[in-house]
Each structure stands twice: as C-alpha cells, then as structure tokens.
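J.: My questions are about this predicted structure, shown below with the sequence.
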Amino acid sequence: MLFASNGVDLLVKMRKGASGEEILDEITRVWQARDDRYSEERGRINALSAKRRVEISYIGG
C-alpha cells in the first residue's frame, strides 16, 4: 500500500489458488479495517482551504 509501513501479500493467496472473488474480499477487508485516512483527510482540508490540489502525476510521481 502506498504510504503504508506494512502490507498484505496477495501473491501467497493467488499461488494457493484463491479465486478473484476471494482476492477482492481480502482487499475489501484490509481497506475497511485500515485506520489511516490520509487521502480523505487531505481532500477535506484542501476543499476547506480552497487550494488547488496537486496530483502526484503533475509532480513526477
């Protein structure tokens, strides 16, 4: 995950034959369980301050 200090190895599940639905379920589970909300918080702050949001693609990322 971008900006994460740890992650989830989906390749292990794939190699064990997990279906696409099982992989999607795992991604959904991890996403919903996360406690960081950097992107959502940044979006709210930018909306409140009325500053133009700089996307990573504009700055070379």
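T.: Looks like it came in fine.
J.: from here on, contacts and neighbour counts on C-alpha atoms
T.: OK.
J.: in the protein, which helix has the most residues?
T.: helix 20-33 (DSSP state H).
J.: Show me what counts as buried in that one.
T.: Going by neighbour count (16 or more other CA atoms under 10 Å), the buried part of helix 20-33 is residue 23.
J.: Next one for the comparison:
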Amino acid sequence: AWPAWLLLEYMMRVAEGLSSLRFAAFELGEFHWMLMLALYGLVWWMVWRYNRGVKAL
C-alpha cells in the first residue's frame, strides 16, 4: 500500500501546485447550449469519420 500512497501523494501535490497558477482556470462567460451541442456534434462526426477509415485488427 505504501507505493500506491506515495504515487497518489505525488499526483495530488502536483495537481495542487499547478492549480495555484493564475492561468490554471479562466471564465468563458456566456456560452449558449446550442453552440455546445453543435461542437459536440462536430467532435462526434470527426471521430466517426476517422474510425470509418481505420481498419479493425
């Protein structure tokens, strides 16, 4: 259990350190839900098109 604790402690300290940077988070402001839906649709379409061309093993 000690190695798992050590790894998790390291990950938590890195996350805390990076989250304290001033540019770690920013506010987008108004974001219409229809725009979000369209962007998700675009990502889905791009993944679908990519996977259509990839041959399965």
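T.: Received the coordinates, thanks. In this text the structure is predicted, and so the values were computed from the model without any measurement.
J.: TM-score for the pair, please.
T.: Once superposed, chain against chain, the TM-score is 0.41 (TM-score structural alignment, normalised by the length of structure 2); 36 aligned residues with a CA RMSD of 2.8 Å.
J.: coming back round to it: now the element after the longest helix of structure 1, going C-ward?
T.: helix 38-49 (DSSP states H and E).
J.: got the buried residues for that following helix?
T.: Of all the residues in helix 38-49 of structure 1, not one is buried under the rule 16+ other CA under 10 Å.
J.: helices or strands up against it?
T.: Applying 3 or more CA pairs under 8 Å, 6 or more residues apart in numbering; DSSP states H and E, one finds that helix 38-49 of structure 1 makes contact with no other helix or strand.
J.: Residue 46 of structure 2 and residue 36 of structure 2, how far apart?
T.: Using CA to CA, to the nearest Å, residue 46 of structure 2 is found at 15 Å from residue 36 of structure 2.
J.: Check residue 42 of structure 2 too.
T.: To residue 36 of structure 2, residue 42 of structure 2 is 10 Å away according to CA to CA.
J.: And for residue 19 of structure 2?
T.: 25 Å.
J.: likewise residue 5 of structure 2?
T.: From residue 5 of structure 2 over to residue 36 of structure 2 the distance is 38 Å, taken as CA to CA.
J.: Over to residue 2 of structure 2?
T.: Distance, residue 2 of structure 2 to residue 36 of structure 2, using CA to CA: 43 Å.
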